[in-house]
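S.K.: mind folding the following:
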Amino acid sequence: MENYYNVINGYKKLFIDETYIGADEKYKEGTDFYELYNLYLFDRELKNIFIKYILEIENNIKAVISHDFSEKYGHDNYLKIFNFDISVKNWEKKTATQKIGEVSSLIANIQQDISRQLFKNNPMISHNMLTYGYVPLWVLVNSLTLGTISVFYSYLIDKDQNDIGRKFILRPDEMTKILFVLTIYRNACAHDERFYNLKALKNDTKPNMIKTNSIHYKLNIPKDKANNPIYGKNDLFSIVIICKLILKEDSFSKFADLVKFEIDKLSGKLKTISTTEILEEMGFPLDWYKIKEI
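M.R.: Below is the predicted model of the structure:
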């Protein structure tokens, strides 16, 4: 049984009459609870679909990163600062000591994760630590969060970033952004947050957006005044684009079909709002399904 007020408060936005100027909110004529509830159910199904394919991408990326790093530095050298990029770039407003501090923080987080897994008696972590005195990276990555993996990648030296990105036909700057945005949506699924209209929010300095790529151009997505495509940058459609870039063709086809099925199913249950409004909230262009043909 769902909480009535959670459904109302979480999914009422599109059903509110914005022309009404009274003191209280007014719903559009004909709105009833079941229409909001159907949007809620749609959102839940979207999360089930997206998390399945995000995890597929996550596992693939973890495997590639752990294999490449271990091949170059050994299975137990992910805790050594000098195996990461500690140089300060021209555009970074920080000192060399601060940069080392950031990498040290990453290493500390990894060490804390190992400790947590040991306290939980994780059999793989415990076996390797008791037998060898360390946990190989290819074992450890299975317990590291996508957020930690994205930070791990961002601090690799340029050559290592390039070697890993090449496996996905992505430049390091593309890969870094994809990992950070993907983490936001993966966490939203894990914490059961409202999902369909989630936007990747700004961090301290700049918005979390994936880099504009060929898919944006091939879909002829319009641009805003800052020359950014208005869809597929920091919205749910950006995750669809990421899936297109990284998933195998048959896997992406199944993913796109499942999303389309849920959109079509919801469309048949709407009466006071349109599918177009839903797609706009999701950051989907009206012809989004053409992405399968690219």
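S.K.: going forward, measure contacts between C-alpha atoms and count neighbours the same way
M.R.: Noted.
S.K.: so what's the residue count around the closest residue to residue 290 other than its chain neighbours?
M.R.: Leaving aside its chain neighbours, residue 290 sits nearest to residue 219 (7.5 Å; criterion: Cα to Cα, 6 or more residues apart in numbering). With neighbours defined by other Cα atoms under 10 Å, the count for residue 219 comes to 15.
S.K.: give me every residue that touches residue 219.
M.R.: With contact set as Cα atoms under 8 Å, 6 or more residues apart in numbering, residue 219 has these partners: 288, 290-291.
S.K.: so which of these belong to strands?
M.R.: Assigned to strands by DSSP state E, none of the contacts of residue 219 qualify.
S.K.: let me have these in CSV, extended by distance to residue 135 and neighbour count.
M.R.: Listed next are the contacts of residue 219 as CSV, based on distance: Cα to Cα, whole Å; neighbours: other Cα atoms under 10 Å:
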residue, distance to residue 135, neighbour count
288, 43, 19
290, 45, 12
291, 41, 17
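S.K.: another one to check against the first:
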Amino acid sequence: MSKPFTSLNSLLRLMRKRNISIKKGTEGSKVKNILSRENYYSVINGYKDIFLDQTITESSGDDYYISGTTFFQIYEVYCFDRELRHLLLRYLLQAEKNLATKLAYHFSDENKAEFSHLNINNFSKSDLHTTTRLISILSTVTQKNSKFQDSGFYHYLTKHQSLPLWVLVTKLTFGELTYFYKSMLPVLQEKVLGNILDDYHSEFGFEVSLPTSTLINNFNDMLDTLVSYRNICAHGDRLYNHRVRKGKHTRKLLFFHLTTPKGSETSLWGLILTLRLFLPYHDYKCMIQNMVNSLATLSKAIPQQQFNSLLNKMGLTLQWKDSLLSLI
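M.R.: Predicted structure coming up:
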């Protein structure tokens, strides 16, 4: 059954019917002004879960909200999530650039021939489907970006008759970079991961004692986590309760002396821990402090019950502030 168009006044009546408190007059006008800028579906349907009275909702077959819920409380969670996306996208892009730089350096150091990144013999033979797909992607990205005379691609191809990998990686997505890493020869995978672990030791003072070769599968899962959250942030989807799908290998956060609740490695908390491996200490500290400030502001804007539910969906405990600050 199709959904008919609903006017702003009708949306106000619908929300009041569902037990969302919206006073008539100025308050109702403010709500309509917000909904004229922000999509009702994005605000209400996107962030209603922690405010619903599940018992009445299930028995009535229609959404019904916990008594005392206001539109502005739901909107505060919406705004918090948007702010969180903007914050984390900044640092996810930084992690992406870190990975791209290390991939290009170690692959190019080992393979010095022109266009060596298009030679299947320079990659692992363990998954030829993935490797073949990768080379197809690299060829497509090269072709797409070489058309414009003001591009670095055009300059290198016409003047030097080559395209260094460190130029090509600037146009690859995080997902494509992950494909590249998974297709690399094991010895190069270890070099890239070893480089990242050296940086981590230098920045945070923690040294990983396990052999790098034993951590490749876990690192692949970490990359999948970053890609999943990067796409959520870039496309404006709901972030705070997002969970990544489990891969073939259990996501053991081997790089941290931390106690994490079972299953939290697939939540936003898992992302926060994973980013610790890719960022300089100063940037990581700024990220954590901004998160703490945002959560502290939200805790004052919504009821404690709903705030606790939000923490749970983020993979955080009631001691969220201590947990986050312990990372820095």
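S.K.: can you give the structural similarity as a TM-score?
M.R.: Remark: TM-score between the superposed chains equals 0.86 [TM-score structural alignment, normalised by the length of structure 1]; 271 aligned residues with a Cα RMSD of 2.0 Å.
S.K.: before we move on, the earlier item: any idea how far the aligned partner of the residue nearest to residue 290 of structure 1 in structure 2 is from residue 284 of structure 2?
M.R.: Superposed on structure 2 with TM-score structural alignment, residue 219 of structure 1 falls opposite residue 258. Distance, residue 258 of structure 2 to residue 284 of structure 2, using Cα to Cα, to the nearest Å: 16 Å.
S.K.: and residue 285 of structure 1, how many neighbours does it have?
M.R.: 19.
S.K.: so what corresponds to it in structure 2?
M.R.: Match for residue 285 of structure 1 (TM-score structural alignment): residue 317.
S.K.: which strands or helices does the helix or strand residue 194 of structure 2 falls within pack on?
M.R.: In this structure, residue 194 of structure 2 sits in helix 186-204 according to DSSP states H and E. If you count contacts as 3 or more Cα pairs under 8 Å, 6 or more residues apart in numbering; DSSP states H and E, helix 186-204 of structure 2 packs onto helix 71-110, helix 216-235.
S.K.: quick one, which of these gets closest to residue 155 of structure 2.
M.R.: helix 71-110 (18.7 Å; Cα to Cα).
S.K.: between helix 216-235 and the closest one, find me the angle.
M.R.: 130 degrees (axes from the mean of the first three to the mean of the last three Cα atoms, to 10 degrees).
S.K.: quick one: helix 71-110 of structure 2 to structure 1 mean distance?
M.R.: Its matched residues in structure 1 lie on average 0.7 Å from helix 71-110 of structure 2 after superposition (mean Cα distance after the TM-score superposition for structure 1).
S.K.: mind giving me the packing neighbours of whatever helix or strand comes next after that helix?
M.R.: Once the chain leaves helix 71-110 of structure 2, the next helix or strand it forms, by DSSP H and E, is helix 128-145. Helix 128-145 of structure 2 sits against helix 152-155, helix 165-168, helix 174-183, with contacts defined as 3+ Cα pairs under 8 Å, 6+ apart.
S.K.: and the ones you listed, which is most packed in?
M.R.: helix 174-183 (a mean of 22; mean count of other Cα atoms under 10 Å).
S.K.: now do the same contact list for residue 70 of structure 1.
M.R.: 76-77, 137-138.
S.K.: residue 44 of structure 2 now?
M.R.: Contacts of residue 44 of structure 2 (Cα under 8 Å, 6+ apart): 74-75.
S.K.: I figured residue 12 of structure 2 was touching residue 28, is that so?
M.R.: Yes - using Cα atoms under 8 Å, residue 12 of structure 2 makes contact with residue 28 at a distance of 7.4 Å.
S.K.: which of the two has more neighbours?
M.R.: residue 12 (22 against 16).
S.K.: what helix or strand is that one on?
M.R.: helix 8-17.
S.K.: next, the angle from that helix to helix 71-110.
M.R.: Using the same axes, to 10 degrees: helix 8-17 of structure 2 against helix 71-110 is 100 degrees.
S.K.: what's the next helix or strand after helix 8-17 of structure 2 packed up against?
M.R.: Counting by DSSP H and E, the element after helix 8-17 of structure 2 in chain order, helix or strand, is helix 26-37. Helices and strands touching helix 26-37 of structure 2, by 3+ Cα pairs under 8 Å, 6+ apart, are helix 8-17.
S.K.: so the helix it packs on corresponds to what in structure 1?
M.R.: Going by TM-score structural alignment, helix 8-17 of structure 2 lines up with nothing in structure 1.
S.K.: which of the residues in that helix are classified as buried?
M.R.: 8, 12, 15-16 (16 or more other Cα atoms under 10 Å).
S.K.: just give me the match in structure 2 for residue 49 of structure 1.
M.R.: In structure 2, residue 49 of structure 1 lands on residue 87 (TM-score structural alignment).
S.K.: list the residues that contact the closest residue to that match other than its chain neighbours.
M.R.: Excluding the flanking residues, the one nearest residue 87 of structure 2 by Cα to Cα, 6+ apart is residue 287, at 7.2 Å. Residue 287 of structure 2 is in contact with 87-88, 91, counting by Cα under 8 Å, 6+ apart.
S.K.: with respect to residue 129 of structure 2, which of those residues is nearest?
M.R.: Distances from residue 129 of structure 2 to the contacts of residue 287 of structure 2, taken by Cα to Cα, are shortest for residue 91, at 31.1 Å.
S.K.: can you tell me how far that closest one sits from residue 60 of structure 2?
M.R.: From residue 91 of structure 2 over to residue 60 of structure 2 (counting by Cα to Cα), the distance is 43 Å.
S.K.: and those two? which has more neighbours close in?
M.R.: residue 91 (18 against 10).
S.K.: from residue 118 of structure 2, how far out is the more buried one?
M.R.: 30 Å.
S.K.: run a quick neighbour tally on the counterpart of residue 15 of structure 1 in structure 2.
M.R.: Applying TM-score structural alignment, one finds that residue 15 of structure 1 aligns to residue 51 in structure 2. The local packing of residue 51 of structure 2 (other Cα under 10 Å) involves 24 other residues.
S.K.: thinking residue 51 of structure 2 is in contact with residue 65, fair?
M.R.: Yes - counting by Cα under 8 Å, residue 51 of structure 2 touches residue 65, with 5.8 Å between them.
S.K.: hang on, the earlier thing: what does the residue nearest to residue 87 of structure 2 align to in structure 1?
M.R.: Taking TM-score structural alignment, the alignment pairs residue 287 of structure 2 with residue 255 from structure 1.
S.K.: same check on residue 273 of structure 2?
M.R.: Using TM-score structural alignment, residue 273 of structure 2 pairs with residue 241 in structure 1.
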